[in-house]
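Colleague: fold the stuff below for me.
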Amino acid sequence: MDHFRWNGSVAMRVPWHIGPDLSDEERVAIAHSIQMFQLGENSEGRHLMRYAKEWAERTGDAVYPEAIRMLIVEEQRHAGVLARFMEINGIARITRGCSDGIFRRARNLFGSLEISISVLVTAEIIAKIYYPALSAATSSTVLHTICEQIHREEIAHVEFQTEQLARIRAGRSALGTWATRFLHRLLFYPTVMVVGLSHRAALRRGGLSFWQFCSRSHHEFVRDLAAMEPQAVSRLSKRPASETEAMRKTSLSIRARFSKSRAGSH
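Modeller: Below you'll find the model as predicted:
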């Protein structure tokens, strides 16, 4: 919750005054890719809010629905700034896409908070690799600023979602935990391959081959999957007393990680 409050107070300052700053070649290379990700970022989150409220009623976790509401607002902000960038640079928005439709249906397939945020965090883990590559794909100062902010927020979103999944899975049997890991892998790896193939032109221009993209996504997933384990719940109480101060202290390291990711894409 503290992250969302703090982050809302330091929302990104995009240098819109620069105006359109994509070359024709860059526009052609990233148009399809940014259209698809902009669409994916845009969601009203009605079902997710309902699941969050149901969780709060069952567990007494009264602040969780508000945290989810703030997360949805941040995702909508991502969609908004990407849409504005696209408009300025002459890239049309799209209203539907095959992969986006599949993601939305999968999130609500069983009417479960766990399934919904498992699908959502899958997309967010992939986004941690995608946005540095998108930034590296062009010389656009505006897009660099947007990608840096979104990348930073996706890292925080993944941390938030993995902690919640660990709470949901607390007390699950060893067999149940194994089955959960297996099913999440079954979701994640085909998704990575579809994204890698669908966005290969933009990724390649950003310095990532299909296999490099898959490999980096795999490493992120392995690390984040461990944070979803039921035993991770016991570590949550050891976090700094002030999460807001902790977020301030880690902001620079996240920015440095973004710059490293971009540099590694070349």
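
Colleague: hey, let's count contacts and neighbours off CA atoms from now on
Modeller: Will do.

Colleague: hmm, Val233 is touching Arg169, no?
Modeller: No: using CA atoms under 8 Å, Val233 is not in contact with Arg169, being 9.1 Å away.

Colleague: what about the helices in the protein?
Modeller: Remark: helices assigned in the chain by DSSP state H are 2-9, 24-41, 46-59, 64-88, 98-107, 113-136, 141-169, 174-198, 200-205, 210-227, 233-236, 243-265.

Colleague: run through who's touching the second one.
Modeller: Read it as helix 24-41. With CA atoms under 8 Å, 6 or more residues apart in numbering as the test, helix 24-41 has contacts from 75-76, 78-79, 82-83, 89, 91-97, 100, 134, 137-138, 198-199, 201-202, 205.

Colleague: ditto for the fifth one
Modeller: Under the criterion CA under 8 Å, 6+ apart, residues 36, 39-40, 115-120 lie in contact with helix 98-107.

Colleague: now the last one
Modeller: Outside of helix 243-265, the residues within contact range by CA under 8 Å, 6+ apart are 2-3, 6, 129, 132-133, 135-136, 148, 151-152, 206-208, 240.

Colleague: again, only this time at 7 Å
Modeller: 2-3, 6, 132-133, 136, 148, 152, 206-208, 240 (CA atoms under 7 Å, 6 or more residues apart in numbering).

Colleague: now those: which count as buried?
Modeller: Neighbour counting by 16 or more other CA atoms under 10 Å classes 3, 132-133, 136, 148, 152, 206-208 among these as buried.

Colleague: related to what we said a few turns ago, pipe the helices of the chain into TSV and attach distance to Trp16 per row.
Modeller: Formatted as TSV, those follow (distance: least, CA to CA, whole Å):
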stretch	distance to Trp16
helix 2-9	19
helix 24-41	17
helix 46-59	31
helix 64-88	8
helix 98-107	28
helix 113-136	16
helix 141-169	7
helix 174-198	29
helix 200-205	22
helix 210-227	30
helix 233-236	39
helix 243-265	21
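
Colleague: what's the most distant pair in the contacts of helix 98-107?
Modeller: Met36 and Ile115 (22.3 Å; CA to CA).

Colleague: between the two, tell me which one has more neighbours.
Modeller: Met36 (21 against 17; other CA atoms under 10 Å).

Colleague: now the other sequence, so there's something to compare against:
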Amino acid sequence: MRESTSATPAIGQRAGERRVRSTEEWLAYFRLNARRQRKIPWQSSGVAASPAELAPLRRSLQAWQLGETSDGRHLAASADRFAAATGDPAYREVIDLFIREEQRHGALLGRILDDAGIPRRQADWGDTLFRRLRYSITDIEVWTTPVVMVEVLAMIYYNAIRRATGSPVLRAVCAQILADEVPHVQLQCERLAVLFRHRSRTRYRATMLAHRVLFLAVMLLVWVGHHRALRSGGYSWTHYRRAAYAKMNRAWQRMDPQRYVWT
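Modeller: The predicted structure follows:
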């Protein structure tokens, strides 16, 4: 099964160039992206998916929709501290636009649930665990790390949902979110590269080792919570694991400060 490869062009970057994009470039990207959203073919008859098709997706979509909803207060507070520490006050606006985009994903999935007659969930063990992990520490690096990992796995998840359904509505929503997730991962990886820039290579390697331990845990938790939906989209455990590491390895490469030319 071929992986989805959402072809989002590098933000403000020429082919072969290796530099971290500026805050102004990210602001321009998010503002433009908010105006060029795909047209979703919403239907008065619902999502046009059969009960049999929705059965293995139902609980998973409920949980994932909950995970996409957040007021972003904790991230905004961490972004303020990062902006102050790096002398980049406009970074907070980038994060505000990022949060707004994530909230738009939650709204799209919420409408899918509503139109399918599936109640929205108010709590989920996976969402609760993930939020506690993020909210327990306000450091931007600690906050960003699990977010990157979940966003990487989200690309596999939405590809699976898109493959599992013939609903043009649900497929279009998945396509939109997939297109958005690629720059989201890019943004967070570049921020981590900035944080790692002055870290010794020994400490950097130790950080990457910790990343690998955490990613294994996050990958397993997503599989436990969403394996029925993933299997419906053609992902066995082996295929899921291979796809997850392939995508995360690319993300880890983008976090490496030695990848970039610094000015």
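
Colleague: work out the TM-score between the chains.
Modeller: Here the superposed chains carry a TM-score of 0.86, computed using TM-score structural alignment, normalised by the length of structure 2; 236 aligned residues with a CA RMSD of 1.3 Å.

Colleague: which PyMOL command selects the buried ones in the contacts of helix 24-41 of structure 1?
Modeller: Buried members of the contacts of helix 24-41 of structure 1, defined by 16+ other CA under 10 Å, are picked up in PyMOL with:
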select buried, resi 75+76+78+79+82+83+89+91+93+100+134+137+138+198+199+201+202+205
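
Colleague: center of structure 2, which residue is that?
Modeller: For structure 2, Glu151 is the residue whose C-alpha lies nearest the centre (CA atoms, centre = their mean; 2.3 Å).

Colleague: residues touching the aligned partner of that residue in structure 1, list them.
Modeller: In structure 1, Glu151 of structure 2 lines up with Glu124, judged by TM-score structural alignment. Glu124 of structure 1 makes contact with 154, 158, according to CA under 7 Å, 6+ apart.

Colleague: quick one: Glu124 of structure 1 and Ala52 of structure 1, what's the gap?
Modeller: With distances taken as CA to CA, to the nearest Å, Glu124 of structure 1 is found 18 Å from Ala52 of structure 1.

Colleague: what is the burial count for the alignment partner in structure 2 of Leu48 of structure 1?
Modeller: Under the alignment by TM-score structural alignment, Leu48 of structure 1 pairs with Leu75 in structure 2. Neighbour count of Leu75 of structure 2, defined by other CA under 10 Å: 22.

Colleague: Leu75 of structure 2 and Glu24 of structure 2, how far apart?
Modeller: Using CA to CA, we find Leu75 of structure 2 at a distance of 19 Å from Glu24 of structure 2.

Colleague: again, but for Ala210 of structure 2
Modeller: From Ala210 of structure 2 to Glu24 of structure 2 the distance is 32 Å (CA to CA).

Colleague: list the contacts for the aligned partner of Thr162 of structure 1 in structure 2?
Modeller: Alignment note: Thr162 of structure 1 maps to Cys189 in structure 2; criterion TM-score structural alignment. Shown in contact with Cys189 of structure 2 (CA under 7 Å, 6+ apart): 251, 254-255.

Colleague: try 10 Å this time
Modeller: By CA atoms under 10 Å, 6 or more residues apart in numbering, the residues touching Cys189 of structure 2 are 20, 144-145, 148, 183, 195, 250-257.

Colleague: still on that earlier bit, closest one to Pro15 of structure 1 among the helices of structure 1?
Modeller: helix 141-169 (5.9 Å).

Colleague: mean shift between the closest one and structure 2?
Modeller: Compared with structure 2 after fitting, helix 141-169 of structure 1 has a mean deviation of 0.4 Å; criterion: mean CA distance after the TM-score superposition for structure 1.

Colleague: then stretch 175-183 of structure 1?
Modeller: On superposition with structure 2, the mean distance recorded for stretch 175-183 of structure 1 (mean CA distance after the TM-score superposition for structure 1) is 1.0 Å.

Colleague: would you check the span in structure 2 matched by that stretch?
Modeller: Using TM-score structural alignment, stretch 175-183 of structure 1 pairs with 202-210 in structure 2.

Colleague: give me the residues contacting that stretch.
Modeller: Contacts of stretch 202-210 of structure 2 (CA under 10 Å, 6+ apart): 196-201, 211-212, 214-215, 252, 255-257.

Colleague: neighbour count and distance to Gln37 of structure 2 for these - can I get that in JSON lines?
Modeller: Output for the contacts of stretch 202-210 of structure 2, formatted as JSON lines (neighbours: other CA atoms under 10 Å; distance: CA to CA, whole Å):
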{"residue": "Phe196", "neighbour count": "19", "distance to Gln37 of structure 2": "33"}
{"residue": "Arg197", "neighbour count": "17", "distance to Gln37 of structure 2": "34"}
{"residue": "His198", "neighbour count": "10", "distance to Gln37 of structure 2": "38"}
{"residue": "Arg199", "neighbour count": "14", "distance to Gln37 of structure 2": "38"}
{"residue": "Ser200", "neighbour count": "10", "distance to Gln37 of structure 2": "41"}
{"residue": "Arg201", "neighbour count": "14", "distance to Gln37 of structure 2": "41"}
{"residue": "His211", "neighbour count": "16", "distance to Gln37 of structure 2": "33"}
{"residue": "Arg212", "neighbour count": "16", "distance to Gln37 of structure 2": "34"}
{"residue": "Leu214", "neighbour count": "15", "distance to Gln37 of structure 2": "33"}
{"residue": "Phe215", "neighbour count": "21", "distance to Gln37 of structure 2": "31"}
{"residue": "Trp252", "neighbour count": "18", "distance to Gln37 of structure 2": "28"}
{"residue": "Met255", "neighbour count": "24", "distance to Gln37 of structure 2": "28"}
{"residue": "Asp256", "neighbour count": "19", "distance to Gln37 of structure 2": "31"}
{"residue": "Pro257", "neighbour count": "23", "distance to Gln37 of structure 2": "32"}
